[in-house]
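[1] What shape does this take:
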Amino acid sequence: MNDPTHRDTFLQGRTALVTGSTSGIGLAIATALAAAGSKVAINGLGTPEQVASAIATVDAAGNGGTRHFGADLRDADAIAAMMADLAAWSNGGIDILVNNAGIQHAVPLHEMPVSRWNDIIAVNLSSAFHTMRAAMPAMAARGYGRVVNIASVHGLVASKDKAPYVASKFGIVGLSKVAALEYAAQGSRDSGGITVNCVCPGWVETPLIEPQIEARMAGGSRDDGVRALLAEKQPSLRMSLPAEIAALAVFLCRREAHNITGASLPVDGGWTAQ
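    Sure, this is the predicted structure:
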């Protein structure tokens, strides 16, 4: 029988950076990577108490040693400094890079403030370019590396009132394909190779969408609100949990996933199958 207390720590000795990981999907991914044995660097916004709570959560899942890097992902110089610090912290460079940080602002195109466009493109797209550019040469030198970019169904299809968000997510899908091609032949089956993939979630159960659920409850239950919200897009009528997105990200880090690269994997309950 399998021991339910046994952890598959196949990432023992690896180091990871997860951006946007002080809450939500990013925190779930950081926690799952730690549980698989990796040392994890988190990055993201929050009060000192929120950051300390995130570190404690990740530490509790793994072997400890979690560190928070507070770089502003709109600032290329701040990202460069963070990646240099990470190279020293991880003895030459991280093995796993998860670009999860993302921001949103939903208004029609002609009403979109230029400053919001600039910030969304910087955080959702340009920051991934900067982290990948810094991290991937060391991955190639070791013969193992994983880049998992958390895109969105909006990297595959569009919705109204989300011009910069959709543009950024389509952009990260394209960026990932190029990087996957450039690094595809590095490493080997035994070493694990270098892969670059996008995970494209649909509706995910995070606190950010609670107001949208409540707006559709119409006097009914929360489940009624969820079904009404998802009926507009997601045929399964079920949201994903952050831990389910994290499980896919962790699977992509396995050696057996060495030939899964350049993919954009929807986790969307059939949204993009329509």
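[2] only C-alpha atoms for contact and neighbour calcs from this point on.
    OK.
[3] now the helix ranked longest in the chain, how far from the centre of its chain.
    Scanning the chain for the helix with the most residues, using DSSP state H, yields helix 163-183. Distance of helix 163-183 from the chain centroid (Cα atoms, centre = their mean, to the nearest Å) equals 13 Å.
[4] Which of the residues in it are classified as buried?
    Within helix 163-183, the residues scored as buried using 16 or more other Cα atoms under 10 Å are 163-177, 179-180, 183.
[5] do the same with stretch 74-90
    So stretch 74-90, judged by 16+ other Cα under 10 Å, has buried residues 74, 76, 79-80, 82-83, 86-87, 90.
[6] one more, for comparison:
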Amino acid sequence: MPDTTNRPLAGRVAIVTGSTSGIGLGIARALASAGSAIVLNGFGDAGAIAQLQDEFRRRHAVAVHHHSADMSDPRQVTAMIEETHARLGSADILVSNAGIQHVAAIEDFPPGKWDAILAINLSAAFHAMRAAIPLMRARGWGRIVNVASAHGLVASPFKSAYVAAKHGLVGLTKAAALELAEAGITCNAICPGYVWTPLVEKQIDDQARAHGIAREQVIRDVLLVNQPTKRFATVEEMGALTVFLCSEAAASITGTALPVDGGWTAH
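    All right, here's what the predicted structure looks like:
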């Protein structure tokens, strides 16, 4: 029998979009540690992705596959869900994490960037849910976790497309939760503030050079100016919360947007 104490998600199959690096990879690792089979998704060097798959199998003894679906293409998103079901027999957990960003004033915002951000940050989650929900309904169980942002709850200037997409993702989460309330399927959003990833580390170095100030000042006065704890969240924290939301202990938690932002949205 599955070890449901130490591996509460044993026997489940999880798809995590945008999971070859950063927050998505941290979530995928946490789900695998809890016993779930994993479908990784994202771009990257083929050798590095193969090494990731080997790591998952070696450390967690779970099935792991990679699907290169482009999240901006609805047909590829749907194909990823269908192929997961055909290969692994189910698609119990869907974590929509893939996202991109662009910063510009509204009057200068390139329309192509607007369309791409909404396609990847919002519409991809809809297309994945649309394909996965019938499979979850058939099994009478499912967990959907949408990785939104503190910007799904509050706004910042010069990030109009990102803010609009993340607010939309929170709204989509609530609508889905209501539709699925009696189907044994929960749908929640997590709303991180700044999370420590290699991309954020690069931003620190770039900002320090651009402004001629120390890394510590960039962290405290630029990146974490709105984050009262003055510390980055970690990908491990995002993973642990996702595992909890996918567990039986969270069966009555649905339709929520949970901030993981060091108090940012408490202002």
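[7] picking that back up, can you convert the buried residues of stretch 74-90 of structure 1 into JSON lines and add a column each for secondary structure and distance to His110 of structure 1?
    Listed next are the buried residues of stretch 74-90 of structure 1 as JSON lines, based on DSSP: H, G, I helix; E, B strand; the rest coil; distance: Cα to Cα, whole Å:
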{"residue": "Arg74", "secondary structure": "coil", "distance to His110 of structure 1": "23"}
{"residue": "Ala76", "secondary structure": "helix", "distance to His110 of structure 1": "28"}
{"residue": "Ile79", "secondary structure": "helix", "distance to His110 of structure 1": "31"}
{"residue": "Ala80", "secondary structure": "helix", "distance to His110 of structure 1": "34"}
{"residue": "Met82", "secondary structure": "helix", "distance to His110 of structure 1": "35"}
{"residue": "Met83", "secondary structure": "helix", "distance to His110 of structure 1": "36"}
{"residue": "Leu86", "secondary structure": "helix", "distance to His110 of structure 1": "40"}
{"residue": "Ala87", "secondary structure": "helix", "distance to His110 of structure 1": "42"}
{"residue": "Ser90", "secondary structure": "coil", "distance to His110 of structure 1": "45"}
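[8] quick one, strands of structure 1?
    15-18, 39-43, 67-69, 96-99, 144-150, 193-201, 264-267 (DSSP state E).
[9] For those strands, give me a markdown table that also has distance to Ile213 of structure 1 and mean neighbour count.
    Output for the strands of structure 1, formatted as a markdown table (distance: least, Cα to Cα, whole Å; neighbours: other Cα atoms under 10 Å):
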| stretch | distance to Ile213 of structure 1 | mean neighbour count |
| --- | --- | --- |
| strand 15-18 | 28 | 27 |
| strand 39-43 | 28 | 27 |
| strand 67-69 | 32 | 19 |
| strand 96-99 | 27 | 27 |
| strand 144-150 | 23 | 28 |
| strand 193-201 | 18 | 27 |
| strand 264-267 | 20 | 20 |
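[10] a markdown table for the ones you listed, including distance to Thr131 of structure 1?
    Formatted as a markdown table, the strands of structure 1 follow (distance: least, Cα to Cα, whole Å):
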| stretch | distance to Thr131 of structure 1 |
| --- | --- |
| strand 15-18 | 9 |
| strand 39-43 | 12 |
| strand 67-69 | 13 |
| strand 96-99 | 8 |
| strand 144-150 | 10 |
| strand 193-201 | 13 |
| strand 264-267 | 19 |
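[11] Just give the nearest non-adjacent residue to the counterpart of Ile121 of structure 1 in structure 2, would you?
    With TM-score structural alignment as the matching criterion, the partner of Ile121 of structure 1 in structure 2 is Leu118. With sequence-adjacent residues excluded and distances taken as Cα to Cα, 6 or more residues apart in numbering, Leu118 of structure 2 is closest to Ala165, at 5.4 Å.
[12] mind listing what the one you found touches?
    With contact set as Cα atoms under 8 Å, 6 or more residues apart in numbering, Ala165 of structure 2 has these partners: 117-118, 121-122, 152.
[13] can you rerun that using 10 Å?
    Residues in contact with Ala165 of structure 2 (Cα atoms under 10 Å, 6 or more residues apart in numbering) are 99, 114, 117-123, 148-149, 151-152, 171.
[14] what's the counterpart of it in structure 1?
    Checking TM-score structural alignment: Ala165 of structure 2 goes with Ser168.
[15] so how far is Gln274 of structure 1 from that match?
    Separation of Ser168 of structure 1 from Gln274 of structure 1 (Cα to Cα, to the nearest Å): 22 Å.
[16] repeat for Pro266 of structure 1
    In terms of Cα to Cα, Pro266 of structure 1 sits 13 Å off from Gln274 of structure 1.
[17] What is the equivalent residue in structure 2 for Glu205 of structure 1?
    Per TM-score structural alignment, Glu205 of structure 1 is aligned with Trp196.
[18] Apologies, that question was intended for Thr261 of structure 1.
    In structure 2, Thr261 of structure 1 lands on Thr254 (TM-score structural alignment).
[19] quick revisit: out of the contacts of Ala165 of structure 2, who has the most neighbours?
    Ala148 (32 neighbours; other Cα atoms under 10 Å).
[20] what about that one, distance to Asn41 of structure 2?
    Distance from Ala148 of structure 2 to Asn41 of structure 2, by Cα to Cα: 17 Å.
[21] cool, and Asp70 of structure 2?
    Counting by Cα to Cα - Asp70 of structure 2 and Asn41 of structure 2 are separated by 9 Å.
[22] what do you get for Leu199 of structure 2?
    18 Å.
[23] Please apply the same query to Ala176 of structure 2.
    In terms of Cα to Cα, Ala176 of structure 2 sits 23 Å off from Asn41 of structure 2.
[24] residues touching the residue at minimal distance from the centre of structure 2, list them.
    Centroid-nearest residue in structure 2, with Cα atoms, centre = their mean: Asn97, separated by 2.4 Å. Shown in contact with Asn97 of structure 2 (Cα under 10 Å, 6+ apart): 16-19, 22-25, 27, 41, 120-122, 124-125, 145-148, 190.
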